[in-house]
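>>> can't give you the sequence, but here's the structure:
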């Protein structure tokens, strides 16, 4: 039996539309999926990461509040920022962790969207277990309103190829690593340059800017960030650090948004930071919502009880914190 990625940092997308394909992704080329905005021109979604613990560490409670907020906002899909199944991903297509950490946890009506996998757990057999699962490494969801680029950030981190800390990584389709990264960066840059969407969002598992446990990812800061800055990206969203945070970029309008608090959080594990760029940090469980229109974006962070912790609004040419 084929072994799937034992260490999972996958990104996911839940669509409100039915997609009947699950791809084994073996190159850096970006697959595209259209997702139109609502009839009023708006679009909304939730963002959660680092969640798969069979309901433990408040995963079930976070899922319950996601369902409530998802219904209230009439969400179009949900984005997962990775680390879907702890501690070491899925061992096979029959691993019960898939159902115990996903199917049986995110049961609310508003969350019955299609899940897509952007980095690992690539087997199409998983879709037979739960039809929400869409499997890819890097891909784009695009509409006139927003382009969302999901970027496979794990191969950027050099340490994963030298210091695995007891984890086994699935690098099928990645080698040669430098060529894979170069092609991916080229595709990201060209996609952003060609985009005519009102909003541009990039999603990765690893943080570019974070004051959490892992902190900044130096490889992304060096290789990916300049491309985002040069192409008017509005938001970079990630998980990896088990917290919620909002950090502004000192050199561009980019907002760095971490939503990696879907289950186990790391209390008190953070670094000192420049208070001028750190707008919000929370070291407990929770998730994030995003609401977009042609002229306005609203970001909100929620704790495990669904309480709003932080709201940030922006308009084209006008940025305002709340």
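Perfect, thanks for sending it. Given the structure is predicted, the values throughout are model-derived calculations rather than measurements.
>>> CA only for contacts and neighbour counts going forward, please
OK.
>>> Longest helix in this protein, by number of residues?
Longest helix of the chain, by residue count under DSSP state H: helix 177-194.
>>> what's the following helix or strand after that one?
The C-terminal neighbour of helix 177-194 among helices and strands, as given by DSSP states H and E, is strand 199-203.
>>> Second structure follows, compare the two:
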């Protein structure tokens, strides 16, 4: 499979300096992260396939990076188990797709988990309950937040959403496939929680995580069929209506998602929308739209934040660094 990159805006910095180019990919990432200081975390989504479709290869590269960078935690942005989630806390998929794939010592730290639509094909409560049976699996509820402090004193607050109940097309069959029916009435509660939490946050960085993209190169029609040329610019209309106004109002610098099986970057306003949905099987086409970058390589992202910037590095299953994005802090518009 060939790499599909798209890069347009001068604000996006690719690892191209002569000194870094002479290094191996891992050495380059270490040099960059060491110079930045701050706190590191990893992001991966759409992964649980029993090690197949480069899932094990991605896990190996994650372990190499984590062994050297010691990330504070790993963010899973959903679709944790294909095709149909898990049935219980003893489902064999826990071993085949999680425990025995991400088994390196460097990957035993906290996994902060998001729910995806394929997780709703199965028993969502079992994924929540597994938190009590695992030292590293953290999914306390359908949506939640947590805060971290970097070594330089920088603070970050992360808001993990449950976006599947917000997607209207999942109700078209009575919510029998993606079983979100009992969550529909809770969507306004979740949105009110997000609004209050973002408004009250005093963190230097506010980061929102959801399985589904708000903005993406893929048009809404592209979720059912290949997007036409006239509808290249896309996203989820429901999330654009529900989530994006809160993101803009409260100064969220980064929205991290999966669902689209690629690695992608989109900027709207002051917010950067980073897709890391390439944890195993990837799509066959990069829906470019107004993306700055899109790759079909299986992989993950490494994020490092300090007081001055949040740097996102896209890494593929061979350990190659495909792209780097430097994100400046954003200030809330609420006065």
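Happy to help now that I have it. The structure displayed is predicted, hence computed values, not measured ones.
>>> Going by neighbour count, list what's buried in the longest helix of structure 1.
Under the neighbour-count criterion of 16 or more other C-alpha atoms under 10 Å, helix 177-194 of structure 1 has 180-181, 184-185, 188-189, 191-192 buried.
>>> can you check stretch 161-169 of structure 1 too?
168-169.
>>> Next, the distance between the ends of that stretch.
Between the opening and closing residues of stretch 161-169 of structure 1 lies a distance of 9 Å (C-alpha to C-alpha, to the nearest Å).
>>> chain center to it, what's the gap?
Offset of stretch 161-169 of structure 1 from its chain centre (C-alpha atoms, centre = their mean, to the nearest Å): 22 Å.
>>> Please apply the same query to stretch 289-297 of structure 2.
That offset, for stretch 289-297 of structure 2, works out to 15 Å (C-alpha atoms, centre = their mean).
>>> Can you mark which positions in it are buried?
289-297.
>>> Among those residues, which lie within strands?
293-295 (DSSP state E).
>>> TSV please, covering these and showing distance to residue 106 of structure 2.
Listed next are those as TSV, based on distance: C-alpha to C-alpha, whole Å:
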residue	distance to residue 106 of structure 2
293	29
294	28
295	26
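>>> Closest one to residue 323 of structure 2 out of those residues, please.
residue 293 (7.7 Å; C-alpha to C-alpha).
>>> how close does the residue positioned nearest the centre of structure 1 get to residue 315 of structure 1?
Note on structure 1: the residue nearest the mean C-alpha position is residue 81, at 2.4 Å, using C-alpha atoms, centre = their mean. Residue 81 of structure 1 sits 25 Å away from residue 315 of structure 1, taking C-alpha to C-alpha as the criterion.
>>> ok, which stretches of structure 2 are helices?
Here structure 2 has its helices, by DSSP H, at 18-21, 25-36, 55-69, 93, 124-129, 187-200, 237-242, 244-249.
>>> among those helices, which is nearest residue 285 of structure 2?
Among these, helix 55-69 comes nearest to residue 285 of structure 2, with 19.1 Å by C-alpha to C-alpha.
>>> what does the closest one correspond to over in structure 1?
Under TM-score structural alignment, helix 55-69 of structure 2 corresponds to residues 59-73 of structure 1.
>>> Check which residues of that stretch are buried.
59-70, 73.
>>> ok, and what's touching that stretch?
Residues outside stretch 59-73 of structure 1 that contact it (C-alpha atoms under 8 Å, 6 or more residues apart in numbering): 44-46, 51-53, 105-111, 262-264, 285-287, 303-306.
>>> what number of residues lie near the nearest residue to residue 277 of structure 2 once chain neighbours are set aside?
Nearest non-adjacent residue to residue 277 of structure 2, counting by C-alpha to C-alpha, 6 or more residues apart in numbering: residue 258, 3.9 Å away. Using other C-alpha atoms under 10 Å, residue 258 of structure 2 has 30 other residues around it.
>>> Now do the strands in the stretch 201-335 of structure 2.
Ranges of strands within the stretch 201-335 of structure 2 are 205-209, 215-216, 234-235, 254-257, 263-268, 271-276, 293-295, 299-305, 310-316, 321-327, based on DSSP state E, counting those that start in this stretch.
>>> what angle do the fifth one and strand 299-305 make?
Between the direction of strand 263-268 of structure 2 and that of strand 299-305, the angle (axes from the mean of the first three to the mean of the last three C-alpha atoms, to 10 degrees) works out to 50 degrees.
>>> and strand 263-268 of structure 2, what other elements does it pack with?
If contacts are counted by 3 or more C-alpha pairs under 8 Å, 6 or more residues apart in numbering; DSSP states H and E, strand 263-268 of structure 2 sits against strand 215-216, strand 271-276, strand 293-295.
>>> Of all those strands, which one is nearest residue 30 of structure 2?
Taking C-alpha to C-alpha, strand 271-276 is the member of those nearest to residue 30 of structure 2, at 20.3 Å.
>>> which residues of structure 1 does that closest one align to?
Against structure 1, strand 271-276 of structure 2 falls on residues 254-259 (TM-score structural alignment).
>>> In structure 2, what residue corresponds to residue 305 of structure 1?
Using TM-score structural alignment, residue 305 of structure 1 sits opposite residue 318 in structure 2.
>>> Next, count neighbours for that match.
For residue 318 of structure 2, the neighbour count with other C-alpha under 10 Å is 15.
>>> residues contacting it?
Here residue 318 of structure 2 is in contact with 57-58, 61 (C-alpha under 8 Å, 6+ apart).
>>> Can you list which of those carry over to structure 1?
Contacts conserved in structure 1 for these, using both residues aligned by TM-score structural alignment, their matches' C-alpha atoms under 8 Å: 57-58, 61.
>>> out of those, who's nearest residue 246 of structure 2?
residue 58 (33.0 Å).
>>> Enumerate every residue touching the equivalent of residue 305 of structure 2 over in structure 1.
Correspondence of residue 305 of structure 2 to structure 1, assessed by TM-score structural alignment: residue 292. Contact analysis of residue 292 of structure 1 by C-alpha under 8 Å, 6+ apart lists 42-44, 145, 298.
>>> Check the gap between residue 292 of structure 1 and residue 46 of structure 1 for me.
For residue 292 of structure 1 relative to residue 46 of structure 1 (C-alpha to C-alpha), the value is 12 Å.
>>> now residue 121 of structure 1
Shown here: residue 121 of structure 1 relative to residue 46 of structure 1, a distance of 21 Å by C-alpha to C-alpha.
>>> go on, residue 319 of structure 1?
21 Å.
>>> ok, these two, which is more surrounded?
It is residue 46, of residue 319 of structure 1 and residue 46, that has more neighbours when counted by other C-alpha under 10 Å, with 27 against 12.
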